[in-house]
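# sequence-free structure coming up:
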């Protein structure tokens, strides 16, 4: 079952809880598809199945609480924690990933926490790594709250309003035009993903 179908099959209250739980666990340092769950829930909000404000609020709460818990774990576990995670999840916590994330934190400080919410690699590592590197908690908390709110509310709003506009627009749209739009969207997405992967390989944020 696709994640959209699975989310649509559960009651609204449980869907909100699922959004908060998955994003919270991802922010804690567990590699889960938090962003996919948020986007899928925002699409369901555009269809009128759930309320977008509750989706954004639960996503933001999960992000902030999860990152804060990750910070505490990272502060207590230190580098030994990432060594264990690297052996268990080499695709997400391998030496190359940790070194790159540490570079971002050393170079950008609080901004790495804020913008890390928007980058797949840093979204998982931000909380634990900030704690392990002994970033002052007040600095981490400010960046964590601002990043969580902007990411959750912004992503939900964009997907929600795009869904509303697309639904009205597609009612009078020809199938040929729809196919062309889909192909253009896929090509653009692949291009942007390739550019993002290339930038990460070069060590850019």
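Received, thanks. Since we're looking at a predicted model, the values are computed, not measured.
# CA only for contacts and neighbour counts going forward, please
OK.
# State the distance from the residue nearest the centre of the chain to residue 22.
Closest to where the C-alpha atoms of the chain average out (Cα atoms, centre = their mean) is residue 35, at 4.0 Å. Distance, residue 35 to residue 22, using Cα to Cα, to the nearest Å: 9 Å.
# And the strands in this protein?
Using DSSP state E, the chain contains no strands.
# Take this one as well and set it beside the first:
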């Protein structure tokens, strides 16, 4: 069963609660498909036969992101960087040394902007809250960047997907499916390219981490 079919089978109020919960848990540091859930809900809102409001989808996603990131921040502040070492041993696919090293590098370079733009990047969306807390970023600065980033990401994604869904319905009703196919292919291509570049950076940082570990043992 897909995320789309699950959301379509439940009442609108439950849709908003599920979206907020999934995105909140992802922001807290649990690897869940928050972006997929948001896109699916926004697409459902563009269908006239369903009573789902895009405004409430975006609102639920924003609130979930802010609360989840804030809880993640508190956890990271309490347990420090040791938290990521333990998570890395249990979940190396999401919290491996390369992932954490890349996130730390972005935080040290961009500071509070890493929190804002992290909302748009899958890797940082999971790590931003706990890592900001572990690195002792001031909470007032974190909250400001977290809230504005969540609002731009959730509201912007919902609006774009919603209006694309409306446009797609018009295109499909006129049999103009070629433009839709091109848009989907371009979107998938850009996503794969970004994932590949991120993976290369992570692999490089993991190799550097392994080399540094060997040097320390020597």
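Perfect, thanks for sending it. These numbers come from a predicted model, not from an experiment.
# TM value for the aligned chains?
The TM-score (TM-score structural alignment, normalised by the length of the first structure) is 0.92; 199 aligned residues with a Cα RMSD of 1.4 Å.
# Excluding chain neighbours, give the residue nearest to the residue nearest to the centre of the first structure in space.
residue 23 (7.4 Å; Cα to Cα, 6 or more residues apart in numbering).
# circling back: quick one: what's aligned to the residue nearest to the centre of the first structure in the second structure?
Using TM-score structural alignment, the equivalent of residue 35 of the first structure in the second structure is residue 35.
# Tell me how far its match lies from residue 27 of the second structure.
Going from residue 35 of the second structure to residue 27 of the second structure by Cα to Cα gives 11 Å.
# would you list every one of the helices in the first structure?
Taking DSSP state H, the helices of the first structure run over residues 3-9, 12-28, 34-46, 52-88, 90-93, 95-108, 110-116, 120-132, 137-170, 175-201.
# Tell me which of these is the most buried.
Mean neighbour count (mean count of other Cα atoms under 10 Å) peaks for helix 120-132 among the helices of the first structure, with a mean of 26.
# which residue numbers in the second structure go with that one?
Going by TM-score structural alignment: helix 120-132 of the first structure matches residues 122-134.
# Relative to the whole chain's centre, how far out is that stretch?
Stretch 122-134 of the second structure sits 10 Å away from the centroid of its parent chain (Cα atoms, centre = their mean, to the nearest Å).
# With the first structure overlaid, how far apart is it on average?
Average distance, stretch 122-134 of the second structure versus aligned residues of the first structure after superposition (mean Cα distance after the TM-score superposition for the first structure): 0.2 Å.
# Contacts for that stretch, please.
Outside stretch 122-134 of the second structure, the residues that touch it by Cα atoms under 8 Å, 6 or more residues apart in numbering are 26-31, 68-81, 94, 99-100, 103-104, 114-115, 118-119, 139, 142.
# Apply 7 Å and report the result again.
For stretch 122-134 of the second structure, the external contacting residues (Cα atoms under 7 Å, 6 or more residues apart in numbering) are 26-31, 69-70, 72-77, 80-81, 103, 115, 118-119.
# Repeat that for stretch 106-119 of the second structure.
Residues from elsewhere that reach stretch 106-119 of the second structure (Cα under 7 Å, 6+ apart): 124-125, 128, 141-142, 145-146, 148-150, 153.
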